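*Asks:* missing the sequence, but the structure's below:
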């Protein structure tokens, strides 16, 4: 048997309803009437200073390549290169600039493991899953086992530390917002159920509590019912069981009905006697009120008999 302190109750299904009711830019103009591209191309021909290009320019293509905005010949001309030494100097300067910028080659298909590792270290992927740090909002207990698996996947797929932590933190916030919205929805369903029973709401809630005790449902069980069935359906089902309707009997040879105890039945009868409308209907054969009264009366009589014995 579960620890009584962990038993659930109608309040676990009603939730918040109780108080409601009752996680470099593109190139531009040059200022002299010529246009530039992002790489310094001007589209002009010649030596860059208005002089005729050197003879060896004739060996360089004057056709546009795919994605180019100027031919190779025009590009050389825009740089003012006059001889091969000038061209070599430009190439070496560009190579030095790339090397000193810290840029590395993005590994392509079939890249060696060390190339991939070097790229990952350069973009901030930690060496192992422990390199990621995810902190939940204050007071929120995170699932460390799931986070550990996600971190392993993050390293495996080369996700930088900042990107991983940012995405996971955002996901936690999304989960918390969804959970909060669902809690409010279930509170609303419970509030409608309570409201639908009007003056009999307290009695129905008592039936729910009786069924919970008979079934030994814990708070965790109640949370499962609330989220799985919906608060209103769970309340309705347990209230029906608690009232002993439809011959609901535990499988123990016919004893231990799902219903209020004898003491509870007597207390409820005493309360109902002051409800004039209910008592008028209870005096008529075949009415639900009469059936309920007879059931309570039987349970109260059995209770009194057991005390006398």
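*Replies:* Ah, there it is. Just so it is clear, the model here is predicted, and its values are computed rather than measured. Numbering: from 1, shown residues only.
*Asks:* all contacts plus neighbour counts: C-alpha atoms, from now on.
*Replies:* Noted.
*Asks:* Does residue 227 lie in a helix or a strand, and which?
*Replies:* Taking DSSP states H and E as the definition, residue 227 sits inside helix 219-228.
*Asks:* for residue 97, same thing?
*Replies:* Judged by DSSP H and E, residue 97 forms part of helix 84-100.
*Asks:* Can you give me the buried ones in the helix or strand just after that helix?
*Replies:* Moving toward the C-terminus from helix 84-100, the next helix or strand (DSSP H and E) is helix 113-123. For helix 113-123, the neighbour count (16 or more other Cα atoms under 10 Å) marks 116, 119-120 as buried.
*Asks:* and what of stretch 177-190?
*Replies:* 183, 186-190.
*Asks:* Just the ones of the residues you listed in helices?
*Replies:* Counting by DSSP state H, these place 183, 186-190 in helices.
*Asks:* Can you tell me which of these is closest to residue 74?
*Replies:* residue 183 (67.6 Å; Cα to Cα).
*Asks:* State the distance from the closest one to residue 17.
*Replies:* From residue 183 across to residue 17, the span is 10 Å (Cα to Cα, to the nearest Å).
*Asks:* What of residue 281?
*Replies:* According to Cα to Cα, residue 281 stands 30 Å off from residue 17.
*Asks:* Ok, residue 301 next?
*Replies:* Distance from residue 301 to residue 17, by Cα to Cα: 36 Å.
*Asks:* What helix or strand is residue 238 located in?
*Replies:* helix 231-242.
*Asks:* And here is the other one:
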């Protein structure tokens, strides 16, 4: 059967368009080849250390045996998921994780925004650079060193308790009491990361048009009104994106921080999901499948929170979501 002339013409046009698109893509690759080459190590890092290990998630559905390996071990189905759902201790630990994550989000997320706004409003450039540099430094200090500083200040014989004893005649168990643990946990996290987390907000503040501030000042708007009606809306999309990213790690409460701060006196409020996975998966023998199931459960909930937050961010601001 002969193909109509118009069909052949349409097919030739389609093939020509496809060839042109491939040619443009190849020209773009040749033009930006060095930039793509710079991206290769990043792609390899995520492929090797983030995506390849996801194959190990399968042991959450197996009775993993080291001799048999991941694929040779017997299937267990949802046995390990039912085990931690029926385990009363897990829900206490899950509650601890949510409470600590909520406190870090409530107090830790606005802190770098406020800090960036304060630095941005400073008039003396020299002091601005000094404060920025000093605020970045704690980010590069390990949690072991941070806890050593906390111990020197807040332990029973530390500087704060020495001053408190001299003023009030008594001391407070800042590091060994469940009543103070959450405050110490969130406060130390804010102190360590506030300068580093403020970098992206400081960069976003440079996008705000200064002419808007000048025009509003001529109309009689004070500094607070300019901040509320111009500066914050100008960085609203960045705040939305950072909030979504924060929700993605809301259940991954800093494991290193918990590891150095936990002790038997505060374990009732300090043990979180990550530490629980470490304890039952590595410190106890042959619990790899159970620990993997707990970690996968946490990751699924975190993914759901990210999707919900992204949907809400898109409703408030079209540029506020990640995708």
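*Replies:* The structure has been received and is ready for your questions. Treat the numbers as computed from the prediction; the structure is a model and nothing was measured.
*Asks:* Could you tell me the TM-score of the two chains?
*Replies:* With the length set by TM-score structural alignment, normalised by the length of the first structure, the two chains reach a TM-score of 0.20; 101 aligned residues with a Cα RMSD of 6.2 Å.
*Asks:* circling back: between residue 281 and residue 17 of the first structure, which one's more packed in?
*Replies:* Higher neighbour count among residue 281 of the first structure and residue 17: residue 17, with 22 against 15, using other Cα atoms under 10 Å.
*Asks:* Spit out the contact partners of that one.
*Replies:* Contacts for residue 17 of the first structure were tallied using Cα atoms under 8 Å, 6 or more residues apart in numbering; they are 187-188, 190-191.
*Asks:* again, only this time at 6 Å
*Replies:* Contacts for residue 17 of the first structure (Cα atoms under 6 Å, 6 or more residues apart in numbering) come out as 187, 191.
*Asks:* same thing with residue 271 of the first structure?
*Replies:* Counting by Cα under 6 Å, 6+ apart, residue 271 of the first structure touches no other residue.
*Asks:* got it, and the one 10 residues further on?
*Replies:* With contacts defined as Cα under 6 Å, 6+ apart, residue 281 of the first structure is in contact with residue 289.
*Asks:* Assign a three-state SS to it, would you?
*Replies:* What DSSP: H, G, I helix; E, B strand; the rest coil gives for residue 281 of the first structure is helix.
*Asks:* Can you give me the separation between it and residue 265 of the first structure?
*Replies:* The spacing between residue 281 of the first structure and residue 265 of the first structure, counted by Cα to Cα, is 18 Å.
*Asks:* Name the SS class of residue 63 of the second structure, please.
*Replies:* At residue 63 of the second structure the chain is in strand, as set by three-state DSSP.
*Asks:* what's the burial count for it?
*Replies:* Residue 63 of the second structure - counted by other Cα under 10 Å - has 21 other residues nearby.
*Asks:* where's it relative to residue 73 of the second structure, distance?
*Replies:* 6 Å.
*Asks:* Repeat that for residue 299 of the second structure.
*Replies:* 23 Å.
*Asks:* got it, and residue 8 of the second structure?
*Replies:* When residue 8 of the second structure is compared with residue 73 of the second structure (using Cα to Cα), they lie 57 Å apart.
*Asks:* Between these two, which is the more surrounded one?
*Replies:* Between residue 8 of the second structure and residue 73, counted using other Cα under 10 Å, residue 73 has the larger neighbour count: 16 against 11.
*Asks:* Can you give me every residue that contacts the more buried one?
*Replies:* Here residue 73 of the second structure is in contact with 64-65 (Cα under 6 Å, 6+ apart).
*Asks:* Going by residue numbers, what spans are helices in the stretch 201-323 of the second structure?
*Replies:* All helices of the stretch 201-323 of the second structure, identified by DSSP state H, counting those that start in this stretch, fall at 210-218, 223-226, 232-234, 236-248, 255-261, 267-270, 273-278, 288-316.
*Asks:* got the buried residues for stretch 18-28 of the second structure?
*Replies:* So, applying 16+ other Cα under 10 Å, stretch 18-28 of the second structure has no buried residues.
*Asks:* and what of stretch 239-248 of the second structure?
*Replies:* Applying 16+ other Cα under 10 Å to stretch 239-248 of the second structure flags 239-244, 246-248 as buried.
*Asks:* closest to residue 159 of the second structure among those residues?
*Replies:* Nearest to residue 159 of the second structure among these, with distances taken as Cα to Cα, is residue 246, at 33.8 Å.
*Asks:* what's the distance between that closest one and residue 215 of the second structure?
*Replies:* For residue 246 of the second structure, the distance to residue 215 of the second structure equals 35 Å [Cα to Cα].
*Asks:* what do you get for residue 304 of the second structure?
*Replies:* Plainly put, residue 304 of the second structure is 43 Å away from residue 215 of the second structure if you go by Cα to Cα.
*Asks:* what's the answer for residue 295 of the second structure, then?
*Replies:* 53 Å.
*Asks:* So for the two, which residue has more residues nearby?
*Replies:* More crowded of residue 295 of the second structure and residue 215, by other Cα under 10 Å: residue 295, with 20 against 12.
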